[in-house]
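> after the sequence you'll find the predicted model.
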Amino acid sequence: MAEAVNPLRSSLLQGVAHGFLTREGGVSTGMVAGLNVGRGAGDDGAAVAENRRRAAEAVLPGGRLVTVYQVHSPDCVTVDEPWDEDGARPHADALVTARPGLLLGIVTADCAPVLFADTAAGVVGAAHAGWKGAHGGVIESTVAAMERLGARRRHIAAAVGPCIAQASYEVGEDFRAGFGQAGDAAYFAPGRAGHYQFDLAAYVVGRLRQAGVGSAGALGLDTYGDPARFFSFRRATHLSEENYGRQFSLIGLAG
């Protein structure tokens, strides 16, 4: 029997079609075996397309998948009409919509995926928040874009999905020095000489709370430390692998 697609859910987004996908349940083989949805992973295109279809059907059956070309930016786009997923896509790192039937998708492999919903207003969002995007303002851009569609900050719930955990994320002094805001030091734990362990998930949750969302929290799952369930860029780099898979995080409004 084929392995089932296994979306992870957050209690913060109860009642909203959403899922943080693992690598379980896909058709890819080799070092990206499983539910790889990354087009830049050196995978067979037909396998990626089938994995994307399976992921979407597991979260919002019949929904129209919409993604962006992610560039580690603070930019967010509003989706009124779906575009051709096989054609040119906007360069951005977050999406929001108030249109039922659209399924917003973010691809990650250690960066933090964030799913947002204001159920009262009928507005959802998804953001790719690596350290660069989170530090640059992608969280705030997403919240502002949701507000323009009628959401209210205090009504927005946001969940941070699987990402690289503090114990797995060693950084140098130069990296730490780039975080100069009051309170940022709390996200860095001392490591070996001249190094620190950065808590990306806690940092993203902190930015969400500073942005004024009503509720925010993280699943607390480490992509680096769980190779059976998650792809990881840093793990693949440490193992000198030629490429790495990516997993989906999806959210949409039922029609």
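Yes, it's here.

> can we go C-alpha only for contacts and neighbour counts from here?
Fine.

> residues contacting the lengthiest helix in the chain, please?
Taking DSSP state H as the criterion, the chain has its longest helix at helix 45-59. Helix 45-59 is contacted from outside by 5-7, 17-19, 21, 26-28, 35-39, 63, 65, 103, 248, 250-251, using C-alpha atoms under 8 Å, 6 or more residues apart in numbering.

> do the same with stretch 232-249
By C-alpha under 8 Å, 6+ apart, stretch 232-249 touches 18-23, 31-33, 35-38, 41-42, 55, 105-110, 113-115, 126, 161, 164, 223-224, 230-231.

> any idea how far apart the tips of it sit?
15 Å (C-alpha to C-alpha, to the nearest Å).

> now, the contacts of stretch 232-249 that are in strands?
Mapping the contacts of stretch 232-249 onto strands (DSSP state E) picks out His18, Gly19, Phe20, Gly105, Ile106, Val107, Thr108, Pro113, Val114, Leu115, Ala126.

> quick one: stretch 97-113 to chain centroid distance?
Distance of stretch 97-113 from its chain centroid, counting by C-alpha atoms, centre = their mean, to the nearest Å, is 7 Å.

> nearest to the spatial middle of this structure, which residue is it?
Central residue of the chain (C-alpha atoms, centre = their mean): Pro113, 1.8 Å from the mean position.

> which of the ones in strands among the contacts of stretch 232-249 has the most neighbours?
Leu115 (33 neighbours; other C-alpha atoms under 10 Å).

> against Tyr196, how distant is that one?
With the distance defined as C-alpha to C-alpha, Leu115 ends up 28 Å from Tyr196.

> what about the helices in the protein?
45-59, 131-136, 138-148, 173-177, 200-210, 233-238.

> out of those helices, flag the one nearest Leu95.
Smallest distance to Leu95 across the helices of the chain (C-alpha to C-alpha): 7.1 Å, for helix 138-148.

> just the angle between the closest one and helix 200-210, please?
For helix 138-148 against helix 200-210, the angle by axes from the mean of the first three to the mean of the last three C-alpha atoms, to 10 degrees is 40 degrees.

> use this one as the comparison:
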Amino acid sequence: MSAVEVIRADALSGVAHGFLGRRGGVSGGIHAGLNVGLGSHDEAGAVAANRIAARDAVLPGAELVTLFQIHSGDCVTVCQSVPEALRPHADALVTDRPGLALGILTADCAPVLLADREAGVVGAAHAGWKGALGGVTDATIAAMEALGARRARIAAAIGPCIARASYEVDEGFRARFCAAEAANERFFVAGQRAGYWHFDLEAYVAHRLAAAGLARIEALGLDTYAKPDRFFSYRRATHRGEPDYGRQISIIGL
């Protein structure tokens, strides 16, 4: 087993956090590496071991709390450890309690980690296109404010996700975003096929964070689809005709 790769953001310096990919871990086959997906068809023992390794690479000994993610705009506040079987159905979580490691799983969607160092409040959001459009980052910021954070102090980082060059969508997809806000057309460029576009998920998420009043936003610019040695990717697995795919995790805690 190779060492777990932890990617950190300057914007979150001083806060325990990390965007993890597939490097490290004990899974094999199409899940090779640090697959943490409870819903994958990987061996349960390997997934459990990978989740422990991921947690300890960021916040050793903490209680890892994750969600049953549903591509929503919903955020929950976590005050204590949560058994895996009772994971809340939501796509973001926040806390002000030390010893809790908040984890978000992705496989092309954008993981967003947030922190107000002064208030001692952190958050993590799973921003796929549905959640991003549905306001999952806005809900996360509001939940952090309810714990004493101030959005002017909140720093955010957007981790590895599918990049515009790898994310082809149809006209109906683009129309949905433009109907929500006409200016969203700037996040799309015409594809090589008529009626198809390429969508910049990372830029859209950054826009939503900035529109919410955050001043410190860092986008790591790492394409999950194009880097099979570093990241799991749902779309890449689909294009390859693979029967399943792994999930990576992003973690933040106090």
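Nice, I can see it. This is a predicted model, so every value here is computed, not measured.

> related to what we said a few turns ago, residue in the second structure matching the residue nearest to the centre of the first structure?
Under the alignment (TM-score structural alignment), Pro113 of the first structure pairs with Pro111 of the second structure.

> cool, Arg152 of the first structure as well?
By TM-score structural alignment, Arg152 of the first structure lines up with Arg150.

> list the contacts of that match.
Taking C-alpha under 8 Å, 6+ apart, one finds Asp116, Ala119, Met144 in contact with Arg150 of the second structure.

> next, count neighbours for Ala182 of the second structure.
Using other C-alpha under 10 Å, Ala182 of the second structure is surrounded by 11 other residues.

> ugh, wrong one, I meant Arg97 of the second structure
Counted with other C-alpha under 10 Å, Arg97 of the second structure comes out at 15.

> how about the one 10 residues further on?
Counted with other C-alpha under 10 Å, residues neighbouring Ala107 of the second structure total 26.

> and if you look at Leu219 of the first structure?
Counted with other C-alpha under 10 Å, the burial measure for Leu219 of the first structure works out to 16 neighbours.

> contacts only, for it.
With contact taken as C-alpha under 8 Å, 6+ apart, Leu219 of the first structure is in contact with Ser10, Ala159, Val160, Gly161, Pro162.

> again, 10 Å this time
Residues near Leu219 of the first structure by C-alpha atoms under 10 Å, 6 or more residues apart in numbering: Leu8, Arg9, Ser10, Ser11, Phe20, Ala159, Val160, Gly161, Pro162, Cys163, Ala201.

> for PyMOL, write the select line for the buried members of those.
In PyMOL, this line selects whichever of those come out buried by 16 or more other C-alpha atoms under 10 Å:
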select buried, resi 9+10+20+159+160+161+162+163+201
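
> from the contacts of Leu219 of the first structure, which is closest to Val213 of the first structure?
Among these, and counting by C-alpha to C-alpha, the member closest to Val213 of the first structure is Ala159, at 10.8 Å.

> residues in contact with that closest one?
9-13, 20, 112-117, 126, 204-205, 208, 215-219.

> how about Thr97 of the first structure?
77-81, 103-104, 117, 122-126, 145-146, 149, 251-253.

> hmm, 8 Å instead?
Residues in contact with Thr97 of the first structure, defined by C-alpha under 8 Å, 6+ apart, are Thr78, Val79, Asp80, Val123, Val124, Gly125, Met146, Leu149.

> among those, which are located in strands?
Those of those lying in strands (DSSP E): Thr78, Val123, Val124, Gly125.

> in a markdown table: those, plus neighbour count and distance to Asn51 of the first structure.
Below are those laid out as a markdown table (neighbours: other C-alpha atoms under 10 Å; distance: C-alpha to C-alpha, whole Å):
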| residue | neighbour count | distance to Asn51 of the first structure |
| --- | --- | --- |
| Thr78 | 16 | 25 |
| Val123 | 25 | 26 |
| Val124 | 33 | 23 |
| Gly125 | 31 | 22 |
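
> closest one of those to Arg99 of the first structure?
Looking across these and measuring by C-alpha to C-alpha, the closest to Arg99 of the first structure is Val123, at 7.9 Å.

> was I right to think that closest one contacts Ala144?
No. Counting by C-alpha atoms under 8 Å, no contact exists between Val123 of the first structure and Ala144, whose distance comes to 11.8 Å.

> circling back to that earlier point, give the buried residues for the longest helix of the first structure.
Within helix 45-59 of the first structure, the residues that qualify as buried are 47-59, counting by 16+ other C-alpha under 10 Å.

> do stretch 242-250 of the first structure as well
In stretch 242-250 of the first structure, counting by 16+ other C-alpha under 10 Å, buried: Tyr244, Gly245, Arg246, Gln247, Phe248, Ser249, Leu250.

> and that stretch, which stretch of the second structure?
Taken onto the second structure by TM-score structural alignment, stretch 242-250 of the first structure occupies residues 243-251 there.

> what sits closest to Glu5 of the second structure if chain neighbours are left out?
Among residues not flanking Glu5 of the second structure along the chain, Arg23 sits closest, at 5.6 Å (C-alpha to C-alpha, 6 or more residues apart in numbering).

> got it, and Gly73 of the second structure?
Nearest one to Gly73 of the second structure, counting by C-alpha to C-alpha, 6+ apart, is Val136 at 3.8 Å.

> so what corresponds to that neighbour in the first structure?
Using TM-score structural alignment, Val136 of the second structure sits opposite Val138 in the first structure.

> hang on, its match packs against Ala127?
Yes. Contact criterion C-alpha under 8 Å: Val138 of the first structure and Ala127 qualify, at 7.1 Å.

> Ala236 of the first structure versus the residue of the first structure positioned farthest from its centre, what's the distance?
In the first structure, counting by C-alpha atoms, centre = their mean, Ala193 sits farthest out from the average C-alpha position, at 31.3 Å. Going from Ala193 of the first structure to Ala236 of the first structure by C-alpha to C-alpha gives 24 Å.

> try Gly42 of the first structure
Gly42 of the first structure is 13 Å from Ala236 of the first structure, by C-alpha to C-alpha.
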